[in-house]
Structures are given as structure tokens and as C-alpha cells.
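Student: got a sequence here, can you build the structure:
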Amino acid sequence: MSIDKKLLKRLKALYVEDDDNIRNELSSLLGNFFDTVYTAANGEEGLALFKEHQNDIDVVLSDINMPKLTGIDMVKEIRKTDAKVPVMFATAYSDNEYLADAIKLRVYDYIIKPIDIRRLLTVMNDLANVLYQEFMIEQQHKELEKYKDVIDKNNIVLKTDTNFKITYVNQHFCDITGYDQEELLGQGFDTLIHKDVNSTVYKDLTKAILNNESWNGKIKNQTKFGDTYVVDSYTIATLSDAGEVTGTISIQKDITSDVNQKRDIQKALIKDKSEIFLKGKESSGELNAIINELNKRIHDLQKLMKASDLEKDRLVYNGEKLITENKKLQRELAYALKNAAVEEDTSSTLKLNKSNQDLKMEIKKLNEEQEALKDEMQRAVLQTKVNLETKIKELEKQNKEYLFQIESAEDVETLTEKLEYWKSKAKEGAKRVEQLERALLNTGDKNIMSRLFK
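Tutor: Below is the predicted model of the structure:
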């Protein structure tokens, strides 16, 4: 078997030997392998050293036949204060008397002198391995104790037998439920479960445990005073060395506050949802009224645009009519002037001059009327254009405001489509005005039109 030097280095030994040469030589050798080696020349010194360093010594290696106090007597005294420390004897004697005493003192092993160093190190290596395993088990036990303390302080712990009769409850359980431990010992586990809980929950739990399976779930329980509390329970079976189910252990976390908080949040959400629905319904009614009002305004605007179109048509017709009459008078005037130049008769000339004078007066009057009509037509067209543009801008602004309100209400998509439809209608009306203006420009006198729309 190989020697684990790291394990041996964990050991601190007491070596008792009355032979100085053997003690010095072996202690020096053991010092290369052990952490510490305490040495004594007889049983009396060895006992004193052990008492002084009792908590620091892992193993005792001693001769048997020594002055002042034998190895056997020394170990008898050691066992009065420490029943577990391993002891090994190194002796030249192997008779039954010493072996019997060694067995009574629970000696770990013995080495026959002269000592075989390899044999000694092998035995010490086995001992170091055993001590290390015991150390690890002790450490794990301490950690488990810490975990148990943490669990006991923060969780409910219950234990039952195979009949699910309670055999243990921790203090945390008593603080929550109001029960004393004595009141529950021997009571059925199901006596804690609230009457509202479906019986299949308890059946599923017992079935899983008897099949050596864990069970996890939420259970609604009741306290000693009838109050309700909810736990998140994790239950497993306890087993014997033979692997048979001996009972259960249940770790439960009180989640009553979490459940109540969740229920309160759900209630608040339902309330908020109802209020939002009612407000949305009211907003929908208001928006419908706004849309109806908007539709009415759009209808009125369409009527106004239609009347404007008719007025424009009338103005265009009168303008064209005046232009035609003006051209006709100009032709008549030119003809009359031509005839007047070749007439020899003075009276005819005078008549013609008078006629021409009257004609000029009439032309001047017509020109004045034409200018007045132009001014009137220009003012009417400009005023109509300004009114329409103002109406369109106001309508677009209102559309944006209503669209913003509609987007925050239910059925936003439908309302938005309606607004976009009427908005497009308004734009078509504006385009219609522009088309009429272009038509007026194309059909009327260019000089007059350029003066009207410059």
C-alpha cells in the first residue's frame, strides 16, 4: 500500500520511549512525516505531556516496559480523560498478559521491536486515513447542524412516523400555529390541513412518501385558533439502514403573505380594468359626439365650397361677357372712325363726332364698370380663398387633436380610418378650389387674371 504523505503530515504524535538512542532516532525519522512529534523518556513524562497537549495530539506511540510508569499504566490514566485517542504499543514482549491489557485499553495496534519503519508508516497511514474520514464526517455533521439551524429558524419542520402521526415539530411551527409540541405529538398530519383543501392532496402526498418519492406542493393549513395560513411544502421519506421507510420529514415555508399579496394585486387589477373599461366607454361616447360634430362641420364646409364654386362660375361668366362686349365696342369704334375720315358732309361728320363722343362716354362707363367688376371679383375670390384656407387649417388642427384623443381610446384603428377619410375629403375640397382657380386662369383674360391672382 502506498503512503500518503499529505495525510501523515496532518498527524501530531506523542512518542514515549525510555531508550534514548531509539527515541532520538525514531522521533527524528517520524518528524519527516508528521506535523509534530512530542517525545517523553517514561510513562510519567508521557502522561504529563499528553495532559498539556491533549487537544493537539492525534496518536500515542509508546513502549510498554518503562521506569516510573509503564506504558500500560500511562494509557490507563489517559483513558480516564480521553477514551478515543488512538494508542499504539512498540514492545519486545508479546506475551498474553500485555495483549490482554492492550485489548482492554482499546489499543489501536502494536509494533514488535525492533520497529519495522515501513510497517509503522503503513499502520500510521491507515490510521491517518481513518482520522481524516472521521474529521470529514465531523465537518459534514457540523455543516448539517448549521443547515438544520438555518432551516429551523426560517421554515416549519415536521416529522411523522409511517402512519403519518406527528413525532416532532420545531419552534418556528409553534410560533406560526400557536400549538405547543406536546399538543401535536401523536396527532395525524392531516389534522393540520384546512377543511377546504381537496382530499386528493393528502392522498397524493401519502402515496408518494410510501413509494419513497418526494412530494412538493402548496398546502392550505389552519392554526390552533382557526386562522388560515399557506405553506410551500417539500416532504421526503426517512429511511432505516435497510432502506425501509420509517417516516417522513416535511420542510414547509410560510407563503401566506405572498399569496395574500398576489390576491390583492389581482383584485386591484380587476378593479382597475373595470374602471378603465367604464372610462373607455365614456370616452368612446364623447369621441362619437366629437366625430358627429366634425362630420357636421365637414358637411357645412362642403356646402360652403359648393356655393363658392357657383359664385366663381358666375364671376367668370360675367367677366367673359364683359370682355366680349368690350371687344365688340372696340370694333364698332374702329369702324366708325374709318367711316368718319372719308365722309365729306359736315353735318354727317358732326353727327358722327357726337355719336363717337357718346360712344366714348359709354366705353369709359363700361371700362369703369369692368374695373369695378374686376375689383369686386378679385375681392370675392381672395376672400373665398382665405376663408377656405382658414377653415381647412382649423379643421386639420381639430383633426390632429381628435386623432390624439382617439388614439388613447379603444377601437383606435377604426376611428383613425374615419378621420383619415374626412381629412382626405377636406384635402380634395382644397384641391377642388385650386382646380377652379386654374380653370379661371385658363379661360379668362390673361391680363385680368394675372392682376386678380398675382
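
Student: CA only for contacts and neighbour counts going forward, please
Tutor: Noted.

Student: point to the residue nearest the middle of the protein.
Tutor: Geometric centre of the chain, nearest residue: residue 262, 15.8 Å, by CA atoms, centre = their mean.

Student: to compare against the first, here's the next sequence to fold:
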Amino acid sequence: MFNKEFLKTLTVLYVEDDDSIRMSLSNVLTKIFSKVIICKDGDDGYKKFYEYTQEKNAKINLIISDINMPHKNGIEMVTDIRKLDQDIPIVFTTAHGESEYLMESIKLKIAYYALKPINTAELLDNISNFCMIEYNKTLVEEKSNQITQYIDIINTITSIFKVNTLGIIIEVNDLTCELLEYSKEELIGMHIDSLLQQETFDNALKLIENKDLIKIKLKLKSKSGIIFYMNTTLISQKSQYTQDITSFLYICIDQTEDEIEKQQTMQKVRKNIMQQKTKESNLLKITKDLENEIERIKASSISSKDSQLILNALAKEKQKVATLNTQILHYEEKIAKLSQQAVKIDENEKAKKIEEMRRLEEYANEKEKFQSKIIELQALVSKLEAKLKKKIVD
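Tutor: All right, here's what the predicted structure looks like:
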């Protein structure tokens, strides 16, 4: 059974000089295929093929053509078309008496002969089969091209080298040579351990034993001594016949910048930890010194009763100073208010304002007295504090 969905994707060039046959088969073909280009003879067929594929740059997937036609027969038409396209599948529709064209058809790589009268179902089955084969070939080519592109991309971002079972390098890509500053000739034949730092080929063999691949971290050293940090996939390659390991493939991605940044970050972290520990040590020392000072004061000759009396006296005197300061602020506000009022004295209120001025003078005198008292109290507080400190020292 032919693949209807697949045939609907194809464009067909149909060439037939017999009007009735052309009309009959073209009605069937237009229902099956995506597009059918109908031609009346070989000359018309070639011109439309050229126009469609060369001038319009479009794709014709299949040619169905009669052989015996006027102006240009099927053999002549296909001979010209093969100069433009070597691979397009071609079906000849022919009568029994035209077998003399068989050898020429073989040379032209004709895909199928359909004998007249045409069995449409059989024709479509065969078309579906060989067109599918051509389609699969196209897919394989596309996939192959994609794989080639992927390999090219991989070669630009990864270092790849292959070693034999002894660790001798047998293949390298260009990026490996560029990174490690060696030519291919220098690297091929070199033992992989000559490039490795810390890790060895023997260690890798132990890790990959009974496995197809492993992921490891490598440090590679260039010719000039530069160290590169590599995230590496190590793949064992086996013989398809014996399944014995024949070689190993190293696929390395450069992580040097990330590794250096990570190391710098760790250094900063360690530095911060050390600084924090130093701060904690200093705080512990200060705390210890304070504890020792407290113990020394407790053990001094001054009695707890004397200390409490002095502290109480200091507290009382400081409270007095605070109270006097509050009163002074009150008087200053009064003086400021009265001063503002005195500026606006009216002749009719002169006597009243004189009395207020007298009160203003009294407030000013009181302020001076309080300020003198504060000075005395502050001096007393200073003496008491000095006395307390002296006793603590003694």
C-alpha cells in the first residue's frame, strides 16, 4: 500500500503526448501528489523542468514520462535532464513493443517501467517505495551534514585527543595544539602523562575500568608552563568485532577562568575567616582585661560602704545640676519674652512696663545666682570623682 501522506509532499512532472491517457492519469495524479506539472511532449517536458528547477530554483521530486513521443521522445528528454540532475527518480510508461529502449533506459538510471495500460495502484506503490528510498538518502545526507557541523562546533570549544591503550597520543584537534602550544607532529607520539599534572593515565584506567565513560578533572600543562584546568569526559572506544578496548578519547572543556576565580574566592573567604578570628581573639582579650580590672577594684582597700556613699553623693549633686539647668532655661525663656515685649512699649503703658523691666532685672539676677551655684556644684562633683579615683588607685 502506497504512503498517501508522503506522496502528498511530492511535486511531479508528467509527460504524455496522448491526450486521453494524459487527461485520465493526470486526474489521478493531481489527487495524490502536492503538485503535478503536465506536459504534452518531450520538448515541453524539458523546458518546464528547466524553468521550474533552474530559473525558479524549485524542486521536482519525480518524473513520469512516456517514451515514444513527437518532437523529442522520452529517452532524449531524460538524457538532457540528466545533465541537470543525476538523481531525480524517473518512471517510463511504455507499451510492450518498446523494449528496444530498455538498455538506454538502464544507462539513464530509470527507476521503474510501467506497462500500458497503467495499473495505477501498482504504479503508486512503486513510486512510493523508490521515492521513499531517495527521501531517506536525503535525510541521511542532511544528518551527516548536521553531524559535520556539530563536530566543527565541538572542535572550536573543546580540546580533543585520542590515546592508545598505552597512553600514547594518536590524534589531536587544532584547539588542543593551539591551547598547549604544540604542533600536531609534536603531540602525536607523546605520552599523555607528559601533559598531565597530578592525574596520570594509569589512574584514569583504574577509574574507567568496566565503564564506557567517566567524567574527571584534569590539569594540563602547556609547552610554556601555563596550567589549564579541564572538565574532561574520558570515553573508552571498543572494536565492533571483539569489543576489546582499542583507544581512549579525551574530550576537555577549558574551565581555567572559573577555577582561578573559585580559588580567589576561597582565598578571600579564608582571609575573612582569619580576620574574624583575630577580632574575636581581641574581644576575648579585652573582655578578660575588664574582668581582671573588676576583680582588682573589688580587691582594693576602699570599702564598699565608702564607695556607695561617694556614688550617692555624686548622683545627688548631678541631679541638682540638672535641676538648676532646667530653671535657667525657664528664666532664659522669660527674659527673652519680656525683652520682646519691652521693645513694643507704648507711652500709655509706660508705668506697667517699668514694673515688668524691674521683674526682668530680678530674673537676670536670679539666673546669675543659679549659674554661680552650678559652677560650685560642678567643682564639688569633680572633687568627689577625683577622690573616688584616688582611693581606687591606692
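
Student: alignment lookup: the residue nearest to the centre of structure 1 to structure 2.
Tutor: Superposed on structure 2 with TM-score structural alignment, residue 262 of structure 1 falls opposite residue 262.

Student: how about the strands in structure 2?
Tutor: 11-15, 35-39, 62-66, 90-94, 112-115, 159-164, 169-172, 196-197, 213-221, 227-238, 245-254 (DSSP state E).

Student: so what's residue 34 of structure 2 up against?
Tutor: Contacts for residue 34 of structure 2 (CA atoms under 8 Å, 6 or more residues apart in numbering) come out as 7, 8, 9, 10, 11.

Student: can you tell me which of those residues has the most neighbours?
Tutor: Counting neighbours by other CA atoms under 10 Å, residue 7 leads these with 21 neighbours.

Student: my guess is that one contacts residue 129. True?
Tutor: No: the pair residue 7 of structure 2 and residue 129 fails to qualify as a contact (CA atoms under 8 Å) at a distance of 10.2 Å.

Student: for structure 1, which helix extends over the most residues?
Tutor: Ranked by number of residues, the top helix in structure 1 under DSSP state H is helix 256-342.

Student: can you state the direction angle for it and strand 228-239?
Tutor: 120 degrees (axes from the mean of the first three to the mean of the last three CA atoms, to 10 degrees).

Student: pick the one among the contacts of residue 34 of structure 2 closest to residue 199 of structure 2.
Tutor: residue 9 (56.4 Å; CA to CA).

Student: right, and that closest one touches residue 33 too?
Tutor: Yes: with contact defined as CA under 8 Å, residue 9 of structure 2 counts as touching residue 33 (6.6 Å).

Student: the stretch 101-250 of structure 2: helices as residue ranges?
Tutor: Using DSSP state H, counting those that start in this stretch, the helices of the stretch 101-250 of structure 2 run over 102-107, 120-157, 174-180, 184-187, 201-208.

Student: so what does residue 76 of structure 2 match up with in structure 1?
Tutor: Looks like residue 76 of structure 2 aligns to residue 73 there (TM-score structural alignment).

Student: how about the nearest residue to its match, chain neighbours excluded?
Tutor: Spatial nearest neighbour of residue 73 of structure 1, excluding adjacent residues (CA to CA, 6 or more residues apart in numbering): residue 43 at 7.7 Å.

Student: got the contact list for the one you found?
Tutor: By CA under 8 Å, 6+ apart, the neighbours of residue 43 of structure 1 are 16, 66, 67, 68, 69, 70, 71, 73, 74.

Student: same question for residue 193 of structure 1.
Tutor: By CA under 8 Å, 6+ apart, the contact list for residue 193 of structure 1 reads 219, 220, 221, 222.

Student: give me that answer again for 7 Å
Tutor: Taking CA atoms under 7 Å, 6 or more residues apart in numbering, we find residue 193 of structure 1 in contact with 220, 221, 222.

Student: scan these and report the most crowded one.
Tutor: When neighbours are taken as other CA under 10 Å, the top entry among these is residue 221 (20 neighbours).

Student: map that residue across to structure 2 for me.
Tutor: Aligned partner of residue 221 of structure 1 by TM-score structural alignment: residue 220.

Student: with residue 249 of structure 2 as the reference, measure out to its match.
Tutor: For residue 220 of structure 2, the distance to residue 249 of structure 2 equals 15 Å [CA to CA, to the nearest Å].

Student: now residue 273 of structure 2
Tutor: Distance, residue 273 of structure 2 to residue 249 of structure 2, by CA to CA: 42 Å.

Student: now do residue 386 of structure 2
Tutor: 86 Å.

Student: and the longest helix of structure 1, what does it pack against?
Tutor: Contact partners of helix 256-342 of structure 1 among helices and strands, from 3 or more CA pairs under 7 Å, 6 or more residues apart in numbering; DSSP states H and E: strand 228-239, helix 346-407.

Student: hmm, 10 Å instead?
Tutor: Counting contacts by 3 or more CA pairs under 10 Å, 6 or more residues apart in numbering; DSSP states H and E, helix 256-342 of structure 1 packs against strand 228-239, helix 346-407, helix 412-443.

Student: brilliant, that's me finished.
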